[in-house]
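>>> Fold the stuff below for me.
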Amino acid sequence: MLKSPKSFEESVKSISEAFDSFSHALRINTEHLMRAPKLLRIDPQECARNLDQGLSAILNAFHSIYDAAKDDPRIVFEWNRTAPTATLLAIRNARHHNHANRIRSLETFFTRGSQAGRSKNYGLFTYGPPPEVGEPAFIQAISWEDTDALLNMPHKASHLSAERVATIYSYVGGEAMAAFASLQDARLPIFFDALPLIVNAAKAIVSVLGPHIKTLSVESETFLDHFKTSSWFLALIPLFDRHGLSCSKSKRAIAPTTRAHLAHVAALVGFHCLWAVQHLLKP
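Model prediction:
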């Protein structure tokens, strides 16, 4: 029996609640990122778990927006053909179905027991214009090896069409990362920054779902406004050829200490959602 389509009011309610959860997940994850440098020195496993759970919460909340919107005939959007959303949904589904090592995060990769004693060097890529003040404020990187494995899985397992695989591979800069990896020691892991990909996907859906989103909190109001006005991350940038991850003295994240510095960093480099969280923290 066919389900009758949701009314506009029902659709707005479902999408708004999902977007609100997405906004809260972004805020909580950014708080984890802000605490990460200190916690990484004290308890690397807890730090890695917090960040991994934060990323999963974002991805699951994004999928909830997709679930709320996909069956509304008033919303015309090709989720699995639009590169930013197709990529984020594929990563989420891989984690949900335990495919390709669940697309490990950088911190998870280096703090699991099986990695004990190995070199902490890795290759790292992010997206956007070359930073003007050094490293991005926050980086939350995921494994290229795992992502590449996902894209090479049989369709029966991954449910990714050849067209979608090609779209994702091109979008994340797969050719450049594969070329870089081929010039390195085979044991050097390669990671790429997931945060700009989250921003791009959010911008893509906000441009379509705007009329269906009613803000339910300060978080959703702030992030909705931010995604409407922030810039796209497009260019792939190799940040470090070999960047050491040390649990005693990590440079994986920078924790700004003043509002002025927060605003400066958010305007020039790093995760655009940092601006929104800083805005939320204003007295």
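>>> contacts and neighbour counts: CA atoms only from here.
OK.
>>> got a list of what residue 98 touches?
With contact set as Cα atoms under 8 Å, 6 or more residues apart in numbering, residue 98 has no partners.
>>> Look at it and give its secondary structure.
coil (DSSP: H, G, I helix; E, B strand; the rest coil).
>>> tell me what the longest helix along the chain is packed against?
The longest helix of the chain (DSSP state H) is helix 8-42. Packed against helix 8-42 by the contact rule (3 or more Cα pairs under 8 Å, 6 or more residues apart in numbering; DSSP states H and E) you find helix 44-70, helix 218-229, helix 273-280.
>>> Identify whichever of those helices lies nearest to residue 136.
The closest of those to residue 136 is helix 273-280. By Cα to Cα, the value is 10.7 Å.
>>> how about this one, so we can line them up?
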Amino acid sequence: MSRITDAFEDLSHALRVLLEANARAHREGLLQLDRAEAVGNIETALASVLNSFHSLYDAMEKEDQGKLIDWYTTPELVTILALRNARHHNQAKKIRTMYSYYGQEAEKIGRIEMYILVDFPALEEGADTFEVYISWADVRALLALPINVSRIREKSAEAIRNYLSTSKFRSYASEYKLEEDRVFFNVVPLLVNAAIAVVPKIKHLVAQRSTESETFLTLFQHALPADTANHEVNCGPIALMP
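I've put the predicted structure just below:
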């Protein structure tokens, strides 16, 4: 049980660090003062969260608790594992955040670019998350890779597409007269949904060692998942400072 406790502790701290990195970037203005540092902080924190989910999966397997929930047939969980593995194995351009995509694809840093932002609304009033958008173009490319490359079975790929309701993304692009590659979706509600899926199954195996683990263990037992079928869609100008 200590492996599961350790893994959940790591996940709890990683979630806090991602929250703080996002707050520093936006609320405290670091994104305008030092784009590279702000983006680096968010990228590192997101990678840590994704890796922590994988560590939790691995800990459950090693503790012979995999029977509690099948990560690969649970859309909320297989989605996170797919994102983590793509980044870990340098596939599909490592699933870029909007910040990294802009830095690599913008004609000129500082120039305004138009992106379509898809969010997954909370089912509880006031429970919306902060935003870290990732590239649908990269995720689409990942799901299209041969199974011997991505290790994602077609059944899992289809489950991910259905879970995110990605069939709607092309129509959003058409509505705003942009290419589908300009669609990004918020990964944070998906992190929350994954935690909501797994935490009730392992709560009896987790010893609370910190304020973070206590807070998230309680939160994810009682929160409602974000709605991934009915999107909130916006399109607007994005520009980051050089």
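>>> And the TM-score between them?
Remark: TM-score between the superposed chains equals 0.90 [TM-score structural alignment, normalised by the length of structure 2]; 234 aligned residues with a Cα RMSD of 2.1 Å.
>>> Adding distance to residue 115 of structure 1 and mean neighbour count as columns, could you present the helices and strands packed on helix 8-42 of structure 1 in CSV?
Output for those, formatted as CSV (distance: least, Cα to Cα, whole Å; neighbours: other Cα atoms under 10 Å):
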stretch, distance to residue 115 of structure 1, mean neighbour count
helix 44-70, 12, 20
helix 218-229, 37, 19
helix 273-280, 31, 20
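>>> can you list the ones you listed in CSV and add distance to residue 34 of structure 1?
Below are the helices and strands packed on helix 8-42 of structure 1 laid out as CSV (distance: least, Cα to Cα, whole Å):
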stretch, distance to residue 34 of structure 1
helix 44-70, 10
helix 218-229, 17
helix 273-280, 10
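>>> which one of those helices lies closest to residue 126 of structure 1?
With Cα to Cα as the criterion, residue 126 of structure 1 lies closest to helix 273-280 of the helices and strands packed on helix 8-42 of structure 1, at 15.3 Å.
>>> which residue numbers in structure 2 go with the closest one?
Across structure 2, nothing matches helix 273-280 of structure 1 (TM-score structural alignment).
>>> Now do that helix against helix 8-42, angle only.
100 degrees (axes from the mean of the first three to the mean of the last three Cα atoms, to 10 degrees).
>>> what residues does helix 273-280 of structure 1 touch?
26-27, 30, 199, 218-219, 222-223, 226, 259, 262-263, 266-267.
>>> Relative to residue 79 of structure 1, which of those residues is nearest.
Out of the contacts of helix 273-280 of structure 1, the member with the shortest distance to residue 79 of structure 1 (by Cα to Cα) is residue 199, at 15.3 Å.
>>> residue contacts, the aligned partner of that closest one in structure 2?
Under the alignment (TM-score structural alignment), residue 199 of structure 1 pairs with residue 192 of structure 2. Residues counted as contacts of residue 192 of structure 2 (Cα under 8 Å, 6+ apart) are 220, 225, 226.
>>> So the last one lies in a helix, does it not?
No: residue state for residue 226 of structure 2 (three-state DSSP) corresponds to coil; a helix is not indicated.
>>> show me what contacts residue 120 of structure 1?
110, 243, 244, 245, 246.
>>> In ChimeraX, select just the buried ones from these.
To isolate the buried members of the contacts of residue 120 of structure 1 in ChimeraX, using 16 or more other Cα atoms under 10 Å:
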select :110,244,245,246
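>>> Could you work out the most separated pair of the contacts of residue 120 of structure 1?
Maximum distance among these (Cα to Cα): 12.7 Å, for 110 and 243.
>>> Against residue 33 of structure 2, how distant is the residue nearest the centre of structure 2?
Against the mean C-alpha coordinate of structure 2, by Cα atoms, centre = their mean, the closest residue is residue 187 at 3.1 Å. Residue 187 of structure 2 is 25 Å from residue 33 of structure 2, where distance means Cα to Cα, to the nearest Å.
>>> And residue 126 of structure 2, by the same measure?
30 Å.
>>> can you check residue 165 of structure 2 too?
36 Å.
>>> Check residue 181 of structure 2 too.
28 Å.
>>> Comparing those two, which residue is more hemmed in?
residue 181 (16 against 13; other Cα atoms under 10 Å).
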